[in-house]
Structures are given as structure tokens and as C-alpha cells.
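Trainee: kindly return the folded structure for what I paste below:
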Amino acid sequence: MENSESAAQPPPAPKPSRRRNKRGEGGRLREDIVTAAAELLDEAGDEHAVTLRSVARRVGIAAPSIYPHFPDQPAIMLAVVQREFAALEQLLRSGLEQAGDDPRRRLRAVCDGYLDFARSHPERYRTMFGGVWIPALEGSSLTEEDMASLGSEAMELLAGALGECVAAGVAESDDVPADATALWVGLHGLAHQRAVSPSFRWPQDVADRIVTALAHLKDA
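Mentor: Okay, here's the model as predicted:
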């Protein structure tokens, strides 16, 4: 039986409902939904924490209000991942711009930017590349093309930087797309192992060794 003190405490106040968007503000609600899903993902590190109910609760709306923007949970997750890939691509482009015209520096800027992104956004990175989110396409609104297109621009930037090195005669790749894929696998492996083995004493030049070997760079 509750004592008088606990019985006298009022129940927690419900979260205020979200103010109804004005005409033309539907795009803002869509972004709020994506942001809420990303926050839930960061907090839990598990896509199962992202449900229509949990997202609606975080935004302060009723769950049915999500449907005009996203038909199901996988569509929300796709939007989260697409936004993170866009952030990665912007980071890589900024690195290329700052690297100038030297092809070696441009390639390293892309590689370093990738590793920096993985280190700075571990939960988002795991969702993008680490198998945290592998949706079942059957029964969802997603298509194979939706999944195949993820990260395509980032890969094009990496392949483009490697191709510049080959054209400048500082790399010996005879199959740029294949070697760019191998280089990405090497970078991903390093990013993953750094995350899961933080106490390992990584050689300071380990990234240099990976890029030099997999990009087939010639001695400077």
C-alpha cells in the first residue's frame, strides 16, 4: 500500500503536443522526424529503438502523423542513413577543395576525411557501414536501388582521387574502380578495428601504409 507522501505526488506531466505546422512547413516536420530517429539511434546504438511510436513520442506528434512523410520504419531509417552519407560526402568534398591540385594530397584528404568521419560519428558510421541496419526489403517500402545507391557519391570521390593519381603518374593502378573498392575496404577495416580495439597500439603510420599499398602509390 502506498504511503501518504507518495500518494500525494502528482503524475508526471505528458510531453506537450507539437505545434501544428503552418501550410508549407511539412518539410520541417519531415526533418524533425529524421533528427528524432537519429537521436534515438545514437542513444541506443540499435535500429530497433527507432519505431514509429518512439519517433512520434520524441517529436511530440501522433504516430499516424508520420505516414504522410514516411510509409514505414525502414523508410525513416533510409532517410537517416542518406543524410549521414550526404554529410560524409560534403566532408570529403571539403577536404578535396582544401588539398589543392596535388593528386597525392587530394587522395589522402579523401582517405583521412573518411577515417575522421568514422572516428567522430561512431554510431552513425556503424549504421552506415557496420551492419547495424540491414533492412529486409520484402514487406518494406525500400528497393534494391535504394540500398545500392547509398554511398555511391563517396565512392566516386575516392575513385576520382585515385584516378587523378594514376593520370599524374604517381600511382600504378591498372583498374581504378577495383583498386578504389579495395582501398575503401582497407579504410573501413581500419576504422572498424580502431573502434572495437581502442587499447591496441596502432602504428602512427598505419593509414599511410594502407593507402600507399592499396592505391599502388609510387615512392614520392
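
Trainee: C-alpha only now, for contacts and for neighbours.
Mentor: OK.

Trainee: wait, what's in contact with the residue nearest the centre of the chain?
Mentor: Nearest residue to the geometric centre of the chain (C-alpha atoms, centre = their mean): residue 84, 3.8 Å. By C-alpha atoms under 8 Å, 6 or more residues apart in numbering, the contact set of residue 84 is 124, 128.

Trainee: tell me the secondary structure of it, please.
Mentor: helix (DSSP: H, G, I helix; E, B strand; the rest coil).

Trainee: go on, the one 10 residues further on?
Mentor: Under three-state DSSP, the three-state class of residue 94 is helix.

Trainee: wait, residue 74 sits on residue 139?
Mentor: No: counting by C-alpha atoms under 8 Å, residue 74 does not reach residue 139; the two are 10.0 Å apart.

Trainee: ok, those two, which is more surrounded?
Mentor: residue 74 (21 against 7; other C-alpha atoms under 10 Å).

Trainee: please report how far the more buried one lies from residue 132.
Mentor: 13 Å (C-alpha to C-alpha, to the nearest Å).

Trainee: you'd agree residue 75 is up against residue 142?
Mentor: Yes: Residue 75 lies in contact with residue 142 (C-alpha under 8 Å); the separation is 6.6 Å.

Trainee: quick one: the helices in this protein, in order.
Mentor: 4-8, 26-44, 52-59, 73-99, 103-120, 122-129, 144-148, 152-167, 176-196, 206-214 (DSSP state H).

Trainee: and residue 220, which of those is closest to it?
Mentor: helix 103-120 (9.2 Å; C-alpha to C-alpha).

Trainee: figure out how far the closest one is from the centre of its chain.
Mentor: Relative to its chain's centre, helix 103-120 lies at 15 Å (C-alpha atoms, centre = their mean, to the nearest Å).

Trainee: would you mark the buried spots in it?
Mentor: 103-115, 117-118 (16 or more other C-alpha atoms under 10 Å).

Trainee: here is a second sequence; please produce its structure as well for comparison:
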Amino acid sequence: MPTPATPAPPRTARTRNRRGEGGRLRDDIVAAAVELLEETGDESSVTLRSIARRAGVAAPSIYRHFPDQPSIMLAVVQQAFTMLEAELRGALNAARGDARGRLFAVCSAYLGFADKHPGRYRTMFGGVWMPDLGNSSLAEGDVSSLGSTSLALLVDALGDCVSAGCATSTDLAADAVALWLGLHGLAHQRSVTVAFPWPPDIAERLITALAHLNDA
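Mentor: Sure thing, here's the model as predicted:
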């Protein structure tokens, strides 16, 4: 886990929004939560009070846009998944060569995102911020849809490998989930066991096995 950084000073008092600019305050609240998460690597530090202090607003102003802290964290996680999707799609579009190479590009982009954004990545999948849905402003649909587009990109990339004859998957949805779990496990273990002597080709071995790729 990253060493907590010295907290940055709070922003100066925020100028009141003009009519029609309420969305700017919402964005500032989410940005403040992201900053705190990135600095500390600990979502428990992202409280309504700390967010208000960082954003330079009075705490009651937050309630105009978010009913509670979990709803802010949901917005942070949704933003992170949008970033992840963009990176995966960018890697897929930029990849040159065959379907196998495109699948590896997507998987490498996934691992790279986890390395670059450790605090947000843990929060995306850690679930510690998530309260009992029966006693929260969050709905089950808010949570169940997280990451669905990114997973769909993985399904499509794997499907292209099957169509090209370089993968033998007979259940794309299930094998894509297995591949994601493998990538997630590797990303997590890399972040918490930094001194482990990882084989240099561990990602290639994992992807090849879980995607049922033929020998190159």
C-alpha cells in the first residue's frame, strides 16, 4: 500500500455557482474525493467532512448533489470504470496485428491501469465503501452494472480470437470472466507483494491459459 502523503491544504473558499452551474459543484465534489483517495490510498479517509474541506465548500452543500458518502464513492468508481473502458478501447484500437495480439493489448492495458491508479483500482473492486443496499441511497442496479462495458470488450476480444482460430473457448462469457479474475488477481498481488520474484512472462502465461489460446 502506498505511504500516505502529507494532506494538501484545503482549497480556498469556493465562489458560489451562478444559476445553471450546479453541475460544476458536483464535479468538484467528485474531484475532491478522487484526490483524497489517490493521496491516501484509503477510502476511509474520504468522508463528507474531508471532501467538503478539500472542495472548499460547506458540508451541507454536498447534500444538494449527493445524499451520502457512498453515493459520492459510487460516482468516483463510475468515473474510474469510464477511464478503464477508454484505456482498454484505446489499446484495442491501437493494436496492430492479429486477434491474439489485440487480446494481449487489452489485457496489458488492464494491468497497466491497475498499476497507474492503485488507490482507485482497489476501490473499484474492494467494495469496502459499499453499505448494506437495503439501508443506503444506492440501488442494486447501480452496483451490478459497474464494469459491464469493460468486460464486454474482453468478451469481444476473446471472441475475435475464437473466430480467428487461435482460441478454443466454447463459452465466451464464462471464459472472459475467468480471464478477468486472473488479471485482477495478478494486479492485486503485484500491488501487495512487491518483493515477490514474479516470472517475467507471468502475464503471458496467465492470459494464454485462461483465454484457451493455441500455441503461438
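
Trainee: on that earlier part again, what do we get in structure 2 for the residue nearest to the centre of structure 1?
Mentor: Using TM-score structural alignment, the partner of residue 84 of structure 1 in structure 2 is residue 80.

Trainee: what's the distance between the residue nearest to the centre of structure 1 and residue 37 of structure 1?
Mentor: With C-alpha to C-alpha as the criterion, residue 84 of structure 1 and residue 37 of structure 1 are 12 Å apart.

Trainee: which residues do these two both contact?
Mentor: Joint contacts of residue 84 of structure 1 and residue 37 (C-alpha under 8 Å, 6+ apart) do not exist.

Trainee: residues near the corresponding residue of structure 2 for residue 170 of structure 1, how many?
Mentor: Using TM-score structural alignment, the partner of residue 170 of structure 1 in structure 2 is residue 166. Counted by other C-alpha under 10 Å, the residues lying close to residue 166 of structure 2 total 19.

Trainee: report the contact partners of residue 166 of structure 2.
Mentor: 99-100, 213-214.

Trainee: at 7 Å what do you get?
Mentor: Neighbouring residues of residue 166 of structure 2 by C-alpha atoms under 7 Å, 6 or more residues apart in numbering: 100, 213-214.

Trainee: distance to residue 29 of structure 2 added to the residues you listed, as JSON lines?
Mentor: Formatted as JSON lines, the contacts of residue 166 of structure 2 follow (distance: C-alpha to C-alpha, whole Å):
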{"residue": "100", "distance to residue 29 of structure 2": "41"}
{"residue": "213", "distance to residue 29 of structure 2": "44"}
{"residue": "214", "distance to residue 29 of structure 2": "48"}
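
Trainee: ok, the residues you listed in structure 1: which stay?
Mentor: Using both residues aligned by TM-score structural alignment, their matches' C-alpha atoms under 7 Å, structure 1 keeps these contacts from the contacts of residue 166 of structure 2: 213-214.

Trainee: I'd say residue 55 of structure 2 and residue 28 touch.
Mentor: Yes: using C-alpha atoms under 7 Å, residue 55 of structure 2 is in contact with residue 28, at 6.2 Å.

Trainee: which one's more surrounded, these two?
Mentor: More neighbours surround residue 55 than the other of residue 55 of structure 2 and residue 28, with 25 against 17 (other C-alpha under 10 Å).

Trainee: what does that one align to in structure 1?
Mentor: Residue 55 of structure 2 maps onto residue 59 in structure 1, by TM-score structural alignment.

Trainee: how about residue 137 of structure 2?
Mentor: Under the alignment (TM-score structural alignment), residue 137 of structure 2 maps onto residue 141.

Trainee: ditto for residue 199 of structure 2
Mentor: Checking TM-score structural alignment: residue 199 of structure 2 goes with residue 203.

Trainee: and for residue 149 of structure 2?
Mentor: In structure 1, residue 149 of structure 2 lands on residue 153 (TM-score structural alignment).

Trainee: contact partners for its match?
Mentor: Applying C-alpha under 7 Å, 6+ apart, the residues contacting residue 153 of structure 1 are residue 89.

Trainee: and it, how far is that from residue 87 of structure 1?
Mentor: Residue 153 of structure 1 is 11 Å from residue 87 of structure 1, by C-alpha to C-alpha.

Trainee: could you do residue 132 of structure 1 as well?
Mentor: Taking C-alpha to C-alpha, one finds residue 132 of structure 1 at 19 Å from residue 87 of structure 1.

Trainee: who has more neighbours out of these two?
Mentor: residue 132 (17 against 13).

Trainee: now do the closest residue to that one other than its chain neighbours against residue 117 of structure 1, distance only.
Mentor: Leaving aside its sequence neighbours, residue 132 of structure 1 sits nearest to residue 126 (C-alpha to C-alpha, 6 or more residues apart in numbering; 6.0 Å). To residue 117 of structure 1, residue 126 of structure 1 is 11 Å away according to C-alpha to C-alpha.

Trainee: please apply the same query to residue 140 of structure 1.
Mentor: For residue 140 of structure 1, the distance to residue 117 of structure 1 - C-alpha to C-alpha - is 29 Å.

Trainee: what does residue 85 of structure 1 give?
Mentor: Relative to residue 117 of structure 1, and taking C-alpha to C-alpha, residue 85 of structure 1 is found at 10 Å.
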